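>>> Quick one, structure for this:
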Amino acid sequence: MRIIYLKEKPEFVDEVASLCFAEWSHLSPGKTLKDYRDSVIKRISGSEVPSVLVSVDDFGKLTGTVSLKEYDMDIYREFSPWLASLYVKLEYRNFGLGSSLLEKAVQIAKDSGVTRLFLYTPDKEKYYSKRGWKVLSREIYHEVEVSIMFIDLN
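Below you'll find the model as predicted:
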């Protein structure tokens, strides 16, 4: 399993956008699959913040993804940057791939000079808490209860 920048495998843009749209479009009312694709393309060339990472198996298949974004919640423009879209395909779960993607993204942020990284999650607070993330608040965002979390990187 390798973790690389999406710019090294641009043929995965549509698949990454589709996975993220299927998983989280309910948190972005009104956004279309094309909007998700456009968002991925905006981050594809980055190797710091913003950027998109993908994990690839030994056969060259996409297994997961994670992003670093300048902003992820339209109501919290004062917080930046954000970890977003951590996703592992079902058949690759429970092998530590999500943790590997998370660690790689956090390291990239840290190496880029980021001192605090944010995320929000509707259902994975426990997962992130076990990995050192702290809850900033819990609130309703687009009619969904979410936990807004952060990790200090210094």
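
>>> alpha carbons only for contacts and neighbour counts from here, please
Fine.

>>> And for residue 76, the neighbour number?
Neighbourhood size, residue 76 [other C-alpha atoms under 10 Å]: 9.

>>> any idea which element it lies in?
In the assignment (DSSP states H and E), residue 76 maps to no helix and no strand.

>>> what about it, distance to residue 120?
Counting by C-alpha to C-alpha, to the nearest Å, the separation of residue 76 from residue 120 is 11 Å.

>>> Mind naming the longest helix for this structure?
What stands out as the longest helix in the chain, according to DSSP state H, is helix 97-111.

>>> can you give me the strands in the protein?
2-5, 51-56, 62-69, 82-88, 116-121, 134-141, 144-152 (DSSP state E).

>>> and residue 12, which of the ones you listed is closest to it?
Nearest to residue 12 among the strands of the chain is strand 62-69; the distance by C-alpha to C-alpha comes to 7.3 Å.

>>> next up, for comparison:
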Amino acid sequence: MEIVDVKEIQARFNEAVDLFWGYWGSGNNRSFYEQCMQNSHGPDGIPRFYVAISEGEMVGTYSLLRNDINSRHDLYPWFACLYVKEEYRGKGIAKNLLQHGVEQAKKLGFKMLYLESNIDGFYERLGWNENGLTYDPFGNHAKIYEINLEE
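As a prediction, this is how the structure comes out:
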């Protein structure tokens, strides 16, 4: 398996957009994902979008974002859009994507990395610490997890 920045695989760009949108999007917002991905690699290096490829098939995703559409705009970057196709789960791909994100955030010079989730136990086992709550525009909340990239 390899993890590739979507910007590096332009020939498969639409396939990558469809994978992100297919899991994280809804109805008619594919253009949101497409434009976000087209305009990645800003002045501070983010946002970035990655896909995991196994035997030629895109099997998972993640992104590094300035904000994961939540109320904590003071915190960034955010590890977001972690997804592994169902038939590939249980093979360590999510763990590999998460570790890749940590490494990329370090390379970009960030000192902390954040994510939001209501999954108990998974992120803690991988060294992340729970640190409060964040809210989305629809009134939902999620736990904030953080990891120190300088340790």
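
>>> With mean neighbour count and distance to residue 41 of the first structure as extra columns, can I get the strands of the first structure in CSV?
Shown next, in CSV, are the strands of the first structure (neighbours: other C-alpha atoms under 10 Å; distance: least, C-alpha to C-alpha, whole Å):
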stretch, mean neighbour count, distance to residue 41 of the first structure
strand 2-5, 18, 12
strand 51-56, 24, 9
strand 62-69, 25, 12
strand 82-88, 22, 14
strand 116-121, 22, 20
strand 134-141, 14, 25
strand 144-152, 18, 25
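
>>> Same list (those) but as TSV, adding distance to residue 14 of the first structure.
Formatted as TSV, these follow (distance: least, C-alpha to C-alpha, whole Å):
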stretch	distance to residue 14 of the first structure
strand 2-5	15
strand 51-56	13
strand 62-69	11
strand 82-88	14
strand 116-121	23
strand 134-141	26
strand 144-152	26
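
>>> Residue 44 of the first structure: which of the ones you listed is closest?
Per C-alpha to C-alpha, nearest to residue 44 of the first structure of those: strand 51-56, 5.9 Å.

>>> Give the aligned range of the closest one in the second structure.
In the comparison with the second structure, strand 51-56 of the first structure aligns to the range 48-53 (TM-score structural alignment).

>>> what's in contact with the matching stretch?
For stretch 48-53 of the second structure, contacts defined as C-alpha atoms under 8 Å, 6 or more residues apart in numbering pick out 1-7, 16, 37, 40-41, 58-65, 93, 97.

>>> distance from that stretch to the first structure after superposition?
Here stretch 48-53 of the second structure, set against the first structure after superposition, deviates by a mean of 1.2 Å using mean C-alpha distance after the TM-score superposition for the first structure.
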